[in-house]
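>>> A predicted structure for the sequence below; I have some questions about it.
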Amino acid sequence: MAKKAGLWALAVVLLAAGLTLVGAGLRGPGGPPEPPAWAAAPRPVDHRAPVLPRSAPVRVAVPSIGVAAPLIRLGLDADGSVQVPPGDRPGEAGWYGDGPAPGERGAAVILGHVDSAKGAAVFYDLGRLRPGNRIEVIRADGRVAVFTVESVERVAKDRFPTARVYGPLDHAGLRLVTCGGAFDRAERSYRDNVIVYAAGTSVR
C-alpha cells in the first residue's frame, strides 16, 4: 500500500486537474468513446487469484480495444502532484509506483493519455471496455497478472471517487484512468474521467 500522503497527493491531482494529460479534443464536443451508464454497475468477479509479491509492471495489454503498451513508473513531482506519462510519447501508459504493483494486494493504478496533438493516445478507447473484458499486465518477474473488468464509469472531475479508486482491497485490483467527456477548449482539458475497475482473476 502506498504512503497515505502519496495517495492523497495523487487523488488531489486527479480531482483538481482531472488527469490533465495533453488533450486535443479529437472528436469535438462529444469527446472520446464513452461507457454506457449500465457499465458503471459493478459486476463482481471471482477474486481468488493468487496475490503476488511486488514486481514492477512492464507492459499492459487490453485485447478488446487493441492496447499493448509499455509502462513507465510514475511518482510524485516536487510539488506533491503525480507525474503523468510524457506527452510526446502518447503510446505509453504509466503505473503509479508508490501504490501497489499489479498482482499485489490492493488497487494498482495505471494512467494513460486519451489523446494528444499527434492523435489518439493509448487509452483513447478505454470507454469501450465492458464488464467481463480482460486486462493483462506483464511484470518484470515474468509473471502475467490477469484482471477482469468489473465496471467502467465516466465521472465529472469534481466528483472523482477517491475512496473507490484508492481505497484498500483484500485482493489484487486494478484501475485504469484517463480523461473523458466533453473537451473544454478554453481550459484545454476534458471535463470528466473514465475509470475502469478490475479484479485479479488469474496468474500465469
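It's in. Residues are numbered from 1 along each chain as shown.
>>> please make it C-alpha for all contacts and neighbour counts, starting now.
Noted.
>>> on the three-state scheme, residue 180 is what?
For residue 180, the assignment made with DSSP: H, G, I helix; E, B strand; the rest coil gives strand.
>>> got another, please set it beside the one above:
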Amino acid sequence: MRKRSFGNTVIAGVTVVALCTGAWLLRSGAETHAPPQPSAAQAHAGRVSGVDTRRAAAPALPPSPPDRVRIPAIGVDAPLMGLALTRSGSLDVPPAGRKNLAGWYEAGTTPGETGTAIVAGHVDNAEGPAVFYDLGALRKGSAIEVDRRDGSVALFTVDAVEVYDAKDFPDEKVYGAANRPELRVITCGGGYSRSTGYRGNVVVFAHLTGGR
C-alpha cells in the first residue's frame, strides 16, 4: 500500500475503503439501488454549458474546526465529526450506523484555510442511503457550505466531480497541498461488486469562493 504525505501526516493510498462495503446493495440483492455516478462532463477536463466554474478564490480564513456541512443541490445537511488515521495509515470513517454523519480529517487543513481540507462520509449503510449517497450527482458550480466553530461559514464552489477505481486512486491529486483554500468531499463509487463492495471512490473538488 502506497503512502503519501499530507501536511504533517501520512495517508495511505487506499484511504476510504471502510466506506465502501455496499451493505445496502448486498442486503437488498439489487444493483438497481446503486448511487449516481458522475459523468465525464463533470471531470476537470469537461465543460458544463452555461455554468462558470472559474470563480476566483476568496481570501483564506483563519483555522477553525468545522461543525457542519451543507450541499443544497443534493439535500445534504449533516454534522461533522473529527476523523483520524487507522493503524494502516488509511483515513478512518464515521460510525456506519449514523447515516447522516460525515467526518473531516482533523489532523489536516480546516475547511476555509489555505490548503486541502478533507471531508468523507458513507454512501449507504445496511438500512439504505447515507449522507453522501447522491454525491455523484453533484455538478460543477454547485455550492458547498461549511459551518465553522468560530461562527463563520466557509462557502465553496465545486470545480469537478470525478470517480476513481481504488487501484488507481490519485493520492497526490486528491490529498496534495494547495496554495489556496480547497475542499475534497469523498465517498464510495466506481461500480459495485457483491463480492468486494464498491470498486472505488467519488471525489468532489471545490475551492473557497466566499464566507460569512
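Thanks, I have it. It should be emphasised that the depicted structure is a prediction, and the values quoted were computed from it without experimental measurement.
>>> which parts of the first structure are strands?
57-62, 67-74, 93-96, 106-112, 115-116, 119-120, 134-139, 144-156, 172-184, 189-203 (DSSP state E).
>>> of all these, which one is nearest residue 5 of the first structure?
Closest approach to residue 5 of the first structure among the strands of the first structure is made by strand 93-96 (13.4 Å; Cα to Cα).
>>> which part of the second structure matches the closest one?
Using TM-score structural alignment, the residues of the second structure aligned to strand 93-96 of the first structure are 102-105.
>>> tell me the residue in the first structure aligned with residue 80 of the second structure.
By TM-score structural alignment, residue 80 of the second structure lines up with residue 71.
>>> what sits against that match?
57-60, 92-95 (Cα atoms under 8 Å, 6 or more residues apart in numbering).
>>> widest-spaced pair of these?
Between any two of the contacts of residue 71 of the first structure, the greatest separation by Cα to Cα is 12.7 Å, found for 57 and 92.
>>> between the two, point out the one with more neighbours.
The neighbour comparison of residue 57 of the first structure against residue 92 (other Cα atoms under 10 Å) goes to residue 57, with 26 against 22.
>>> picking that back up, how close does the match of strand 93-96 of the first structure sit to the first structure?
Stretch 102-105 of the second structure differs from its equivalent in the first structure by a mean of 0.5 Å after superposition (mean Cα distance after the TM-score superposition for the first structure).
>>> what distance do you get for the closest residue to residue 22 of the second structure other than its chain neighbours to residue 188 of the second structure?
The shortest distance from residue 22 of the second structure to any non-neighbouring residue, by Cα to Cα, 6 or more residues apart in numbering, is to residue 197 (4.9 Å). Relative to residue 188 of the second structure, residue 197 of the second structure is positioned 9 Å away (Cα to Cα, to the nearest Å).
>>> need the counterpart of residue 142 of the first structure in the second structure.
That one, residue 142 of the first structure, aligns with residue 151 by TM-score structural alignment.
>>> next, work out how far apart residue 182 of the first structure and residue 89 of the first structure are.
Distance, residue 182 of the first structure to residue 89 of the first structure, by Cα to Cα: 23 Å.
>>> ok, these two, which is more surrounded?
The neighbour comparison of residue 182 of the first structure against residue 89 (other Cα under 10 Å) goes to residue 182, with 17 against 13.
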